[in-house]
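Enquirer: here is my input, please return the structure:
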Amino acid sequence: MTGHSPRPGRRARGRRLVAGVVALLTLVGLTACANREQAADPNATGSATTSAGAFPVEVSVAGGKPVRLEKKPQRIVSLSPTATEMLFAVGAGRQVVAVDKLSNHPADAPRTELSGFNPNVEAVAGHNPDLVVASDDRNNLVAGLAAVKVPVLLLPAASTLDGTYEQLKALGRATGHAAEGADVAQRTRADVEKVVKDTPRPNRQLSYYHELDSKLFSATSRTFIGQVYNLFGLRNIADAANSASGDYPQLSAEHVVNANPDLIFLADMETPQAVAARPGWQDLAAVRGGNVVSLDPDTASRWGPRVVELVRQVGAAVAKAGK
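Expert: Prediction:
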């Protein structure tokens, strides 16, 4: 008899076989998804967890004390404008719940009245942080927060560009963004090196004066900002100041005039016009050549990822003055 249907037993076995295959494929798919999620989430458990973002983790930088973090922090308080910039740069911005009142970059950082210079432990703890990042241990910040079991990661002011790269990577590890931190550090280094390489070198060594404020405080070549100028082979007139003054000496107007720098960099919001109006300064080589440069006081005083902007500005000034 043609056109007959399979026997009921064979049909049932076929349905069971198809159902088994579907279940197996579903299990494989779910396992693959779980593995991908574990690889992406440093807090996930299981063999697929990546060691680069695994917790607990111990983090430290030069000049700071090691800090052990048991799990990925979800409520970070930053008491350092540089640390705030770094946290957002490495992808931890969503974990930041409060920053100090001087942290003005990026614009969407959650600014508060917290102070990094005079921190109030109770006010900081009021934000229920599971990690606090600061540049200095002031007002017994570390001990005070340790009493309520809040770890503090100290990122002291970097004295070299390598210190910047180290801190970016450290913050990446501390926040569960190890890969991003390493990538930002590598890109920042590469961008700085490219600017320096692409800047034409003048036929002679140029001298410069870096002004921190209108009272003529400056910075020597041993400081972070001095290291930036060193990249371009510049000679710092502050290096000849009395060594007893430390790395941030106050120069006299006579010292600056006698040194006659080729370049003047202003980190105090002064203008080239105001500098030219100072007695005896109108004849300085930098003033006559139009090589007085007003720097962004934030990028000139911080050691975060925006150092590339500072390097570009210095490179442009060197290229112009060297023509």
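
Enquirer: C-alpha from now on. contacts and neighbour counts both.
Expert: OK.

Enquirer: that's a helix at residue 77, yeah?
Expert: No. Read with DSSP: H, G, I helix; E, B strand; the rest coil, residue 77 is strand and lies in no helix.

Enquirer: show me what counts as buried in the helix ranked longest in the chain.
Expert: Secondary structure assigned by DSSP state H gives helix 8-40 as the longest helix of the chain. Residues 35, 38-39 are the ones in helix 8-40 that count as buried (16 or more other CA atoms under 10 Å).

Enquirer: before we move on, what about stretch 234-243?
Expert: 234-239, 241.

Enquirer: need the buried residues of helix 8-40 in a markdown table (columns: distance to residue 79).
Expert: Formatted as a markdown table, these follow (distance: CA to CA, whole Å):
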| residue | distance to residue 79 |
| --- | --- |
| 35 | 37 |
| 38 | 32 |
| 39 | 31 |
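
Enquirer: ok, residue 171 touching residue 86?
Expert: Yes. Here residue 171 reaches residue 86: they are 7.5 Å apart, a contact under CA atoms under 8 Å.

Enquirer: check which element follows the longest helix of the chain along the chain.
Expert: strand 57-59 (DSSP states H and E).

Enquirer: ranges for the helices of the stretch 101-250 of the chain?
Expert: For the stretch 101-250 of the chain, the helices defined by DSSP state H, counting those that start in this stretch occupy 121-125, 141-146, 161-174, 178-198, 224-230.

Enquirer: which of those sits most buried?
Expert: helix 161-174 (a mean of 24; mean count of other CA atoms under 10 Å).

Enquirer: tell me what that helix is packed against?
Expert: Counting contacts by 3 or more CA pairs under 8 Å, 6 or more residues apart in numbering; DSSP states H and E, helix 161-174 packs against strand 57-59, helix 81-89, helix 178-198, helix 224-230.

Enquirer: I have a second one here; can you model it like the first so I can compare?
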Amino acid sequence: MPPEMRVVSHTCSNTEIVCALGAQDRLVAVDADSDFPPDVVGRLPQLGRDLQFDVEAALALKPDLVLSSLTVPGHDRIVDAFTASGVPLVVCNPQSLDEVFDDIRRIAAALELGAAGERLIATMQQQMPLRTPAPDAPRVLVEWWPKPVIGAARRSWVHDLIERAGGRNALAGCDAPTQTLAAEAAPGTPVDVLAMSWCGVKVDKYRADVVLRREGWQDVAAVRRGRVVPISEEFLGRPGPRLVEGYRQLRAAIEGV
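Expert: Model prediction:
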């Protein structure tokens, strides 16, 4: 990788990928949600949250590469602005775990660190051993938001993580990245474990009582038996290296049933 390469990261998952590849010294700016690794992001300009990212300020830093994303509605406006500028750009929009690995490869290639990318992927795969779900494996709902309830459906890397950890995705019947459920009525599918992974909320602010007291959910197995667990969104919602920790916590929750 050329030592003078200057990289701007628009999303926290891309920031974490760059650092896991050992290229953190190439970062010249990140988004305001990038909080890991703290010793790296703490010294960098933070150019606003993902939907308010200051594209002009980023371009003023004369980056050789911008890493962006389409994982959140509204990101396309930021991506379009970077595309119009002509700056070299890598845009990630993974749905499956395999696509997360592919994005790591693309970022590594752009940084001229292809071998490091393959090592990172191999390490992640080794640390997330495949546990084939049994026919009666616990059904897991990963909840991105509590009201309305928004959960991870089949077209998501979380679906793959649940199955890899030996569980079954409670929302596997929905062929989309997410499914929205009413908080006032029980879901139309059984749920044995509910993992709170609320987007944009620190894990110490997750409140199991919000789930446990839902009137329409009192007959849901996860609620009835108190199987409601917090798993920080930084470990499940960021398609990058720390999905390994999300896998570990999912596996612990599944094995605890």
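
Enquirer: related to what we said a few turns ago, what's the closest of the helices and strands packed on helix 161-174 of the first structure to residue 304 of the first structure?
Expert: With CA to CA as the measure, helix 81-89 is the member of these nearest residue 304 of the first structure (5.3 Å).

Enquirer: that older thread, distance to residue 31 of the first structure added to the helices and strands packed on helix 161-174 of the first structure, as a markdown table?
Expert: Below are those laid out as a markdown table (distance: least, CA to CA, whole Å):
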| stretch | distance to residue 31 of the first structure |
| --- | --- |
| strand 57-59 | 27 |
| helix 81-89 | 33 |
| helix 178-198 | 24 |
| helix 224-230 | 50 |
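
Enquirer: which parts of the second structure are strands?
Expert: With strands called from DSSP state E, the second structure shows them at 7-9, 27-29, 65-69, 89-92, 139-146, 149-152, 168-169, 178-181, 193-196, 228-230.

Enquirer: distance to residue 102 of the second structure for the ones you listed - can I get that in a markdown table?
Expert: A markdown table is the format used below for the strands of the second structure (distance: least, CA to CA, whole Å):
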| stretch | distance to residue 102 of the second structure |
| --- | --- |
| strand 7-9 | 18 |
| strand 27-29 | 21 |
| strand 65-69 | 14 |
| strand 89-92 | 9 |
| strand 139-146 | 23 |
| strand 149-152 | 20 |
| strand 168-169 | 23 |
| strand 178-181 | 21 |
| strand 193-196 | 26 |
| strand 228-230 | 28 |
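
Enquirer: follow-up on the earlier one: what about the helices of the stretch 101-250 of the first structure, which gets the closest to residue 291 of the first structure?
Expert: helix 224-230 (14.8 Å).

Enquirer: stretch 20-35 of the first structure maps to which residues in the second structure?
Expert: Applying TM-score structural alignment, one finds that stretch 20-35 of the first structure aligns to no residue range of the second structure.

Enquirer: now that stretch, how far from the centre of its chain.
Expert: Here stretch 20-35 of the first structure is found 42 Å from its chain centre; the criterion is CA atoms, centre = their mean, to the nearest Å.

Enquirer: likewise for stretch 213-220 of the first structure?
Expert: Relative to the centre of its chain, stretch 213-220 of the first structure is centred 25 Å away, using CA atoms, centre = their mean.

Enquirer: next, the buried residues of that stretch.
Expert: By neighbour count with 16+ other CA under 10 Å, stretch 213-220 of the first structure contains the buried residues 216-220.

Enquirer: residue 41 of the second structure contacts residue 32, doesn't it?
Expert: No. Applying CA under 8 Å as the test, residue 41 of the second structure and residue 32 come out as separate, 9.2 Å apart.

Enquirer: ok, these two, which is more surrounded?
Expert: More neighbours surround residue 41 than the other of residue 41 of the second structure and residue 32, with 24 against 19 (other CA atoms under 10 Å).

Enquirer: please name the nearest non-neighbouring residue to the more buried one.
Expert: Distance criterion CA to CA, 6 or more residues apart in numbering; nearest residue to residue 41 of the second structure, sequence neighbours excluded, is residue 35 at 6.2 Å.

Enquirer: then residue 222 of the first structure?
Expert: In space, residue 222 of the first structure is closest to residue 247, 6.7 Å off (CA to CA, 6+ apart).

Enquirer: which residues touch the alignment partner in the second structure of residue 176 of the first structure?
Expert: When the second structure is aligned by TM-score structural alignment, residue 176 of the first structure is paired with residue 112. Applying CA atoms under 8 Å, 6 or more residues apart in numbering to residue 112 of the second structure gives the contacts residue 1.

Enquirer: alright, I will stop here.
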